[in-house]
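K.L.:
just need the structure, nothing else, for what follows:
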Amino acid sequence: MPKLYLLLGGNLGDRTLYLQQARESIAAQVGSIKQASALYETAAWGKTDQPSFLNQVLEVETILGPEQVLQTINTIEHDLGRERLEHWGARVIDIDILFYDNLVQQTQRLTIPHPQLHLRRFTLLPLQEIAPGLVHPVFQQSIAELLQQCPDELEVKKYKKEV
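P.N.:
Sure, this is the predicted structure:
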């Protein structure tokens, strides 16, 4: 069964609740969640004048093909209230496909592996937590190696919810 790695993120509303609802929807509609990283908090990347993000990486086993996964996660985002108003804008939930097995694919709608994952600490740190030896099929480097070379200097820290 294909192994899929997804990045979840959001920076509006009850961030932990939206991530939990996304995980539940993914488990019900995409496939079995085999591993989940801790939650990580990061300042916004790209468009920086917005609240900090919470991110998490999931390893999922799925019977869906890549295009079906994309369609399903887009529906989950929509159902949870995602509005696509501006590129890199604030959002309640964002779900990205990082890897789909060792597939390398580029279509108008979908590029796998995610084309910017090697440039983002908020993606590599949680991914390294659950799959440090995973090898990027294009760069032929492990996640740990990509993290060491990552030019992104934004602080990424494990999230501890304040009580």
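
K.L.:
C-alpha from now on. contacts and neighbour counts both.
P.N.:
Will do.

K.L.:
list the contacts of the longest strand anywhere in the chain.
P.N.:
Across the chain, the longest stretch assigned as strand under DSSP state E is strand 53-62. Residues from elsewhere that reach strand 53-62, judged by CA atoms under 8 Å, 6 or more residues apart in numbering: 1-11, 15-16, 30-44, 122-123, 126-127, 130, 159.

K.L.:
please apply the same query to stretch 127-147.
P.N.:
Counting by CA under 8 Å, 6+ apart, 35-37, 57, 59, 102-104, 113, 118, 121, 124-125 sit against stretch 127-147.

K.L.:
kindly report the same for stretch 27-37.
P.N.:
With contacts defined as CA under 8 Å, 6+ apart, stretch 27-37 is touched by 26, 56-64, 69, 72-73, 126-127, 129-130.

K.L.:
give me the buried subset of the contacts of stretch 127-147.
P.N.:
36, 37, 57, 59, 102, 113, 118, 121, 124, 125 (16 or more other CA atoms under 10 Å).

K.L.:
any chance of these in TSV, with distance to residue 138 and secondary structure too?
P.N.:
As requested, those are exported to TSV (distance: CA to CA, whole Å; DSSP: H, G, I helix; E, B strand; the rest coil):
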residue	distance to residue 138	secondary structure
36	24	strand
37	23	coil
57	20	strand
59	19	strand
102	9	coil
113	8	coil
118	11	helix
121	18	helix
124	16	helix
125	19	helix
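
K.L.:
could I get those residues as CSV with distance to residue 89?
P.N.:
Below are the buried ones among the contacts of stretch 127-147 laid out as CSV (distance: CA to CA, whole Å):
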residue, distance to residue 89
36, 25
37, 24
57, 20
59, 26
102, 30
113, 22
118, 21
121, 18
124, 21
125, 22
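
K.L.:
following up with a second sequence; could you model it the same way so I can compare the two?
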Amino acid sequence: MVEAYIALGSNIHPRYKFISEAIEQLAFHEQIEVIKSSAIYETVPVGYTEQGDFLNGVIKIQTNLASVELLAYCQSIEQKLGRKRSVEWGPRTIDLDILLYNQENIETEQLIVPHPRLHERAFVLVPLYDIDSHLYIPVYERTVEQLLSELADDEKKGVRQWKLKNGENASGPTES
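P.N.:
This is a model prediction of the structure:
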């Protein structure tokens, strides 16, 4: 079995339901075991900013699937949950990105691991820090904690805890 980390994001209502359903569908696969989940964070959009705030989180899984099989399964979940790819970095029901796959460096037409913008994104690093702050990422020669500490404060300000790991709301209204 290999360990992988998957980022989840949604900014189309009901955001939390889409994230929960994606995690359930990942856990439902007989060759995937969800090991750990981060808290859920509400984040301002990056890139295309004319859209609603996102809910983001990260999960750690163990799997027997090859990286391309895991990618295909993640994309099938996105499709089932109504993901449309009309605007780059635009609104989405669900986005599933493989951040890390067993400490491997993978570069194909379909998949780049570690995720190429992982080190720039507070909305990825903050939930990844929840799961394992000391996780070493060889391509950057740094831990998650070090990468997060190197981000600009402005980048980190746009990430607010929304739902705690135990499922309780940290802030804001509940969403169904």
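
K.L.:
re the thing from before, between the buried ones among the contacts of stretch 127-147 of the first structure, which is closest to residue 152 of the first structure?
P.N.:
Distance to residue 152 of the first structure, by CA to CA, is smallest for residue 121 among those, at 5.9 Å.

K.L.:
in stretch 89-104 of the second structure, what counts as buried?
P.N.:
Within stretch 89-104 of the second structure, the residues that qualify as buried are 90-101, 103, counting by 16+ other CA under 10 Å.

K.L.:
residue 40 of the first structure touches residue 159, doesn't it?
P.N.:
Yes - counting by CA atoms under 8 Å, residue 159 is a contact partner of residue 40 of the first structure at 5.0 Å.

K.L.:
show me which of these two is the more surrounded one.
P.N.:
Between residue 40 of the first structure and residue 159, counting by other CA atoms under 10 Å, residue 40 is the more crowded of the two (21 against 14).

K.L.:
pull up the gap between the closest residue to the more buried one other than its chain neighbours and residue 122 of the first structure, please.
P.N.:
Nearest non-adjacent residue to residue 40 of the first structure, counting by CA to CA, 6 or more residues apart in numbering: residue 158, 4.4 Å away. Taking CA to CA, to the nearest Å as the measure, residue 158 of the first structure and residue 122 of the first structure are separated by 10 Å.

K.L.:
okay, those two: which has more neighbours?
P.N.:
Neighbours per residue (other CA under 10 Å) separate residue 158 of the first structure from residue 122, with residue 122 holding more: 28 against 16.

K.L.:
what kind of secondary structure is the corresponding residue of the second structure for the residue nearest to residue 40 of the first structure in?
P.N.:
Following TM-score structural alignment, the counterpart assigned to residue 158 of the first structure within the second structure is residue 161. What DSSP: H, G, I helix; E, B strand; the rest coil gives for residue 161 of the second structure is strand.

K.L.:
alignment lookup: residue 77 of the second structure to the first structure.
P.N.:
By TM-score structural alignment, residue 77 of the second structure lines up with residue 76.

K.L.:
ok but its match is inside a helix, no?
P.N.:
Yes - counting by three-state DSSP, residue 76 of the first structure is part of a helix.

K.L.:
quick one: it and residue 24 touch, right?
P.N.:
No - the pair residue 76 of the first structure and residue 24 fails to qualify as a contact (CA under 8 Å) at a distance of 10.0 Å.

K.L.:
of these two, give the one with the bigger neighbour count.
P.N.:
Set side by side, residue 76 of the first structure and residue 24 show more neighbours around residue 76, with 22 against 13, by other CA under 10 Å.

K.L.:
the more buried one: what's it in contact with?
P.N.:
Going by CA under 8 Å, 6+ apart, residue 76 of the first structure touches 22, 25, 26.

K.L.:
near the last one, how many other residues are there?
P.N.:
Taking other CA under 10 Å as the neighbour definition, residue 26 of the first structure ends up with a count of 22.

K.L.:
what of the second one?
P.N.:
Residues near residue 25 of the first structure, counting by other CA under 10 Å, number 19.

K.L.:
residue 86 of the first structure and residue 44 of the first structure, how far apart?
P.N.:
Distance, residue 86 of the first structure to residue 44 of the first structure, using CA to CA: 14 Å.

K.L.:
now do residue 162 of the first structure
P.N.:
For residue 162 of the first structure relative to residue 44 of the first structure (CA to CA), the value is 20 Å.

K.L.:
same deal with residue 130 of the first structure?
P.N.:
Residue 130 of the first structure is 23 Å from residue 44 of the first structure, by CA to CA.
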